[in-house]
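Just to be clear, the model below is a prediction. Sequence and coordinates:
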Amino acid sequence: MFLSVFDLFKIGIGPSSSHTMGPMTAAARFLDEILTGDWPRPAGAKVDRVGASLHGSLAYTGVGHGTDRAVMLGLYGLTPVTVDPDQTDGIVEQISRDKRVSPEGHPSYRFDPGIDLVLDKKTPLLGHANGMAFYAYDASDRLLLKRIYYSIGGGFVVSEEELQRMKAKTAAPAAGKRVPYPFANAVEMLAMASRSGLSIAEMKRANEEIHMQRAVLDAGLDAVWDAMSRCIDRGLSQDGIMPGGLKVRRRARQLHDKLQEQWSQNRPNPLLANDWLSIYAMAVNEENAAGGRVVTAPTNGAAGTLPAVLRYWLHFHVEADKDSIRDFLLTAAAVGGIIKTNASISGAEVGCQGEVGSASAMAAAGLCAVMGGTPEQVENAAEIALEHHLGMTCDPVGGLVQVPCIERNALGAVKAVTAASLAIKGDGKHFVPLDAAIETMRQTGMDMSEKYKETSLGGLAVNVVEC
C-alpha cells in the first residue's frame, strides 16, 4: 500500500497522534457517516443524541492524552488540522455547559460528556488496542447507528472493515495508481535504487508525483518543515508548568538560554551538538505535551526527534538548503513507510520502539542522505538507529506524554545523528539488515506485555510517585 510523505507527516495538535488526533478524526468520520453513510434509516427517524465509548489503551490513558477532549472537539466538527489549540479550552467548556454539539452542516445534537462519553476499561475491542465506538440515537434514545474505529498510530484511523482488509493485506493502493518504485521493504528499495541509479529521495519523489504535481509536493514539504520549525521556536520561548497534574516544568527555554550564553562567550563545549539536539527535541515535545501545534514524525509522542535532527543539519552544516530539507523529509518518509508497512509506529501496538525508535531511524536516514550517503549507507543508518531502540517500552507516567517521553525524544535525536555519522563513514555493508531489525521490532512488540504498551500499567508509570 502506498504511503505518502503526508501520511507520515501530518500537521495537527498534541499531545498524542493515536490518542488525540486519531479520536478527533474518528469523530469527524462518524459525523460524515451520519449524513452520507450507507446505513438503514428507519422512516422518519432523526439523530438527536450522539455518544462515544473509549476502549483499551484509549480508556486507560485517555484523560492524560486528552482523548476525551479530542472526541468532544471532533463531535463539535473540528479536525486536527482545523482546530485552533488556543481555542480548545473554551470549546470544551462550552460543550460541557450546554451538553450539546452543533457541528457545521448538522443539526444540534444532545451530548453530555459526563454520560455520553464512556471510558470503558473492562471491554476491549478485539481489533486493536486503541478502539472506540460512536453511537447515534433518536429523540427517544433508540440506537440508530453504531460505528467502531481504531486509531492505529500516527493519526491513522480505520474502521473495522478497513482494519480487516489491512490484516488480510488486501487493501488497494492509494488512489488506485501504480507508483514507479513500489518498494515494500528495504531490500526492494535498495534493488530499485541500484537499477535506477536514483537516490531514495528521488524514488520517493517520483512515487509522490504520480499523485500530485511537483509544485504541490514541494509546497506541502515546505509547510511540514515550517510547522516543525515553528513548533521548535515556540517551545524555546515558553516556560512554566505543563498541564496534566504531574507538575513537570518546561526546561527547553532555560537550557536554550544557557547554551546561547555559552555560545556567545565562546566557551568550549565538547557536547555542543548533542546539547542543541536535545534542546530542539525537548522544545517540540514540551509543546506537544501542552497540546500545541505539532507534526507527526511519525507520531506525536515521537514528534521531536526528526525536527531536532533536521534543525541540527541546518544549524551545523553550511551546505544545508531548501532542497536538502525536502530530500531529508522524503528519505525519512520512505523509511517510515517501510516500518509502518512491515511492523508498527504505534506505542499501543509495539511500545516506544515503534515510536521513538521509528523516528530515530527515519531521522538517521534523512540526515545520512543529505550528507551525501548512498542508498546503502542510508539503509545502514536507519538500521543502526532502530536496532538500538529495540525492546523500548511505552510507560508514560500518569498517562501523560511527559515522563519519559520528552527526554526520550532528545536521546532518539542523539542516536540518529550518531547512526548517520557511523553509517556514512562505512561503505554501506553491515551485518544486520534494516528489514531484520524491523521484523525483530514487530516480534518483540507481539511478545511485549500489554503493561508496557501505552496503558501506564507498568514500568516507570507504576514505579514513579506522581507529585
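Perfect, thanks for sending it.

From here on, just use CA atoms for contacts and neighbour counts.
Fine.

Just list what the one helix or strand A191 maps to packs against, helices and strands only.
If you go by DSSP states H and E, A191 is part of helix 186-196. Contacts defined by 3 or more CA pairs under 8 Å, 6 or more residues apart in numbering; DSSP states H and E place helix 186-196 against helix 200-208, helix 375-387, helix 434-447.

got the angle between the shortest one and helix 375-387?
It stands for helix 200-208. Angle of helix 200-208 versus helix 375-387, following axes from the mean of the first three to the mean of the last three CA atoms, to 10 degrees, is 90 degrees.

would you list every one of the helices in the stretch 1-150 of the chain?
5-8, 22-36, 57-60, 67-75, 88-98, 113-116 (DSSP state H, counting those that start in this stretch).

tell me what the fifth one is packed against?
Contact analysis of helix 88-98 by 3+ CA pairs under 8 Å, 6+ apart lists helix 67-75 as its packing neighbours.

just the angle between the helix holding A191 and helix 200-208, please?
Using the same axes, to 10 degrees, helix 186-196 lies at 90 degrees relative to helix 200-208.

Could you pull out the buried residues of helix 186-196?
Using 16 or more other CA atoms under 10 Å as the test for burial, helix 186-196 gives A186, M189, L190, M192, A193.

just stretch 264-274 next, same as before
For stretch 264-274, using 16+ other CA under 10 Å, the buried residues are N274.

Put this next to the previous one:
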Amino acid sequence: MAISLFDMLKIGIGPSSSHTVGPMKAAQMFVTGLQEDNLLAQVSRVRSQLFGSLGATGKGHGTGPAVVLGLEGHVPEQIDPTIVNPRMDEIVSSGRLNLLGAHEVRFNEPDDLIYHRKETLPFHPNGMIFSAFDSEDRIVSEKTYYSVGGGFVVDDKAAGADRIVEDTTKLPYPFKSGAELLRLCQENQMSISDIMLENEKVWRSEEEIRDGILQIWGVMKECVQNGIRNEGILPGGLKVKRRAAALFRDLKNKTRMDMISPSLGAMDWVNLYALAVNEENAAGGRMVTAPTNGAAGIIPAVLHCYTHFCPNSDEEGVVRFLLTAAAIGILFKENASISGAEVGCQGEVGSACAMAAAGLAEATGGSPEQVENAAEIGMEHHLGLTCDPIGGLVQVPCIERNAMAAMKAINAAVMAMRGNGEHFVSLDKVIKTMRDTGLDMLDKYKETSRGGLAVNVIEC
C-alpha cells in the first residue's frame, strides 16, 4: 500500500485529528455515499453513534459538532473553524440539519448523536456507526467507520488492516521498514528526502509537490502566528489560560543574553512555537496534522527552530525536512500506530518527535544513517508514554507535552549528527517496541480519560 506525504500531513481543524478531523470525514463520506446510491431523498433523519474513545472523550474533543457538520457536507481542510460551534448551536435549537447542504432532515441531539462511553466496536477504539432512516423510521442505510489516527478513516471493510491506506499505487522506491529505506538510499546514492520525492511523483508533478509542501508550511506558520496573537481562556471548562501571547511579548523585550545563556536562548522560542500551535489546536483553530492534532506543535516548532536558528537554512531545507518527516511517519503508520486511542501518547507525540528529529537531521546535512538514528532516539525516549488528557480535553498535559517533545527532537538530531549513524537500537526495533508496548497498555491510559493525570488531578 502507498501513503503520500499529503496523507501524513493534512490541513484540518482542532482539537483532535482522530476525534474531530476523522469523524467529520467519516460523516461526510456516509452522506456522500447516500447521494451516490440515490438514497438521499428517502432519508428523514440520521443517527450517529460514537464508541470507545470517541464515546468516552468525544464531547471534550468536539466530536459531536464535527460529525454533524460533516453530515452537512463540510470537510476539515476547507471548513472555516469559526462557524463550527455557531452552526452546531443553530442545528440543535432548530432541530433541523441539511445533509450535504441540500436535503433537510430532522435532528434531535439526544436521539441522533449518541456517546457510548463504555462500549467499543471491534478492531479499533475510535468506532462510529451512522444510520439513515426514512419517514417511517426504517433503516435506509447503515455503515461503520473507524478513525484510526492522524485523520485517517476506514470503513468496516478495511477492519483488521486499519493502519493501511487503501492505495495500491506502485511506487518507484517502495519501503516498509527503516532497513529497507536505508538500503534504497545506499543502493541509489540518494537521501531519504530524495526517495520520498521520487515516490510522491507518482501522484503529482515536482512543482505541485513543492507547492503543496510549502502550503503546509504556510499553514504551520500561520497557526503559530494565530497562537501568538490570540489570548484568553481555552474552551472546555478547565479554564486553562493561553500563554503563548504573553511569552512572545516577554521574549521580544529581552535580548538573548538576558536568557539562561546565549546557547539556550532558542529553547524559549521553541517552547513558544509549540505552545502557540497547541493552544490554537485546543481552541479548534486551523492546523496541520503532524501526524496528529494532539502532536501538531512538534514539527512546526522544530521547523521554526531550523529556519530561525540554523545557519544556511532555506526553503529547500524546509522541503527536505517535511519529505523526510513524512517518510518516518509512514513507517510508524504502517508498522505500529499514530493513534493515542490505540497505543497511547507514545504513538502521537513519540512519532511526531521522531519525525521532527529526522527532518532536522536531514535539513542540516545528515546522512541517511544519521537521520534514521535521530528518529530512533526521538521515539526511544517516549516509549510507554500514556494518553491521559484531563477532562477529555487536548490541553493538559498535551500542550506542554508538545513543547517538551520538540526539545527532545532537537536534541535527538544533535546527538545523531555528532555520531556516524551507527547505534545499538534500530528504528525498526523501536517502532516494534512501541507497538508492543501499546498493546500491553491498559485501555485507561489510551485516550479514555479514565487513568493517569485524568483521574489524579481535580478538574476546576
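Looks like it arrived, so ask away. Predicted, not measured: the structure shown is a model, and the values here were computed from it.

hang on, the earlier thing: may I see the buried residues of helix 186-196 of the first structure arranged in TSV, with distance to V158 of the first structure as well?
Below are the buried residues of helix 186-196 of the first structure laid out as TSV (distance: CA to CA, whole Å):
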residue	distance to V158 of the first structure
A186	26
M189	27
L190	30
M192	30
A193	32
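
ok, of those, which one's closest to Q254 of the first structure?
A186 (40.9 Å; CA to CA).

any idea how far L331 of the second structure is from the aligned residue in the second structure for the closest one?
Matched by TM-score structural alignment, A186 of the first structure corresponds to G178 in the second structure. Distance of G178 of the second structure to L331 of the second structure, computed by CA to CA, to the nearest Å: 7 Å.

cool, and A356 of the second structure?
14 Å.

Compare neighbour counts for these two and give me the winner.
A356 (36 against 22; other CA atoms under 10 Å).

Excluding sequence neighbours, find me the nearest residue to that one.
The shortest distance from A356 of the second structure to any non-neighbouring residue, by CA to CA, 6 or more residues apart in numbering, is to I299 (5.0 Å).

can you pull the contacts of the one you found?
A290, A352, C353, M355, A356, A406 (CA atoms under 8 Å, 6 or more residues apart in numbering).

7 Å instead, please
Residues in contact with I299 of the second structure (CA atoms under 7 Å, 6 or more residues apart in numbering) are A290, A352, A356.

What does D112 of the first structure correspond to in the second structure?
So, by TM-score structural alignment, D112 of the first structure is matched to N108.

Not counting sequence-adjacent ones, nearest residue to its match?
Using CA to CA, 6+ apart, the closest residue to N108 of the second structure is G95 (5.8 Å).

count of neighbours near the one you found?
13.

With the one 4 residues further on instead?
Residues lying near L99 of the second structure (other CA under 10 Å) number 27.

Report the contact partners of whatever residue of the first structure lines up with it.
By TM-score structural alignment, L99 of the second structure lines up with P103 in the first structure. Going by CA under 7 Å, 6+ apart, P103 of the first structure touches L75, Y76, G77.

same thing with L385 of the second structure?
So L385 of the second structure contacts G344, C345, Q346 (CA under 7 Å, 6+ apart).

let's see it at 8 Å
Neighbours of L385 of the second structure in contact, by CA under 8 Å, 6+ apart: G344, C345, Q346, G350.

which two in the residues you listed are spaced the farthest apart?
Taking CA to CA, no two of the contacts of L385 of the second structure sit farther apart than G344 and G350, at 9.6 Å.

Just give the nearest non-adjacent residue to M88 of the second structure, would you?
In space, M88 of the second structure is closest to P65, 5.7 Å off (CA to CA, 6+ apart).

Trace the one you found over to the first structure, please.
That one, P65 of the second structure, aligns with R69 by TM-score structural alignment.

I'd assumed P110 was in contact with the residue nearest to N108 of the second structure.
No. Using CA atoms under 8 Å, G95 of the second structure makes no contact with P110, being 11.1 Å away.

Surely V81 of the first structure is in contact with G12?
Yes. V81 of the first structure sits in contact with G12 when judged by CA under 8 Å, with a separation of 5.1 Å.

who's more crowded, the two?
G12 (27 against 13).

Would you mind measuring from that one to M24 of the first structure?
10 Å.

ditto for K121 of the first structure
K121 of the first structure is 20 Å from M24 of the first structure, by CA to CA.

circling back: neighbours around the match of D112 of the first structure, how many?
The burial count for N108 of the second structure: 17, using other CA under 10 Å.

ok, now M1 of the first structure?
Under the criterion other CA under 10 Å, the count of neighbours that M1 of the first structure has is 17.

Remind me which helix or strand the residue most central in space within the second structure belongs to.
The structure's the second structure has its C-alpha centroid closest to T292; by CA atoms, centre = their mean the separation is 0.9 Å. Following DSSP H and E, there is no helix or strand that holds T292 of the second structure.

how about it, what's its match in the first structure?
With TM-score structural alignment as the criterion, T292 of the second structure matches T299.

so where do the strands sit in the stretch 51-200 of the first structure?
For the stretch 51-200 of the first structure, applying DSSP state E, counting those that start in this stretch gives strands covering 100-101, 109-110, 117-120, 131-137, 143-153, 156-159.

average gap between the second one and the second structure?
I take that to be strand 109-110 of the first structure. Strand 109-110 of the first structure differs from its equivalent in the second structure by a mean of 1.6 Å after superposition (mean CA distance after the TM-score superposition for the first structure).

So which residues of the stretch 251-400 of the second structure form helices?
265-282, 298-309, 315-335, 340-343, 349-363, 368-380, 398-417.

highest average neighbour count across the ones you listed?
When you average the neighbours per residue for each of these (mean count of other CA atoms under 10 Å), helix 349-363 leads with a mean of 34.

Show me what that one packs onto, helices and strands only.
Checked by 3+ CA pairs under 8 Å, 6+ apart, helix 349-363 of the second structure has helix 298-309, helix 315-335, helix 368-380, helix 398-417 packed alongside it.
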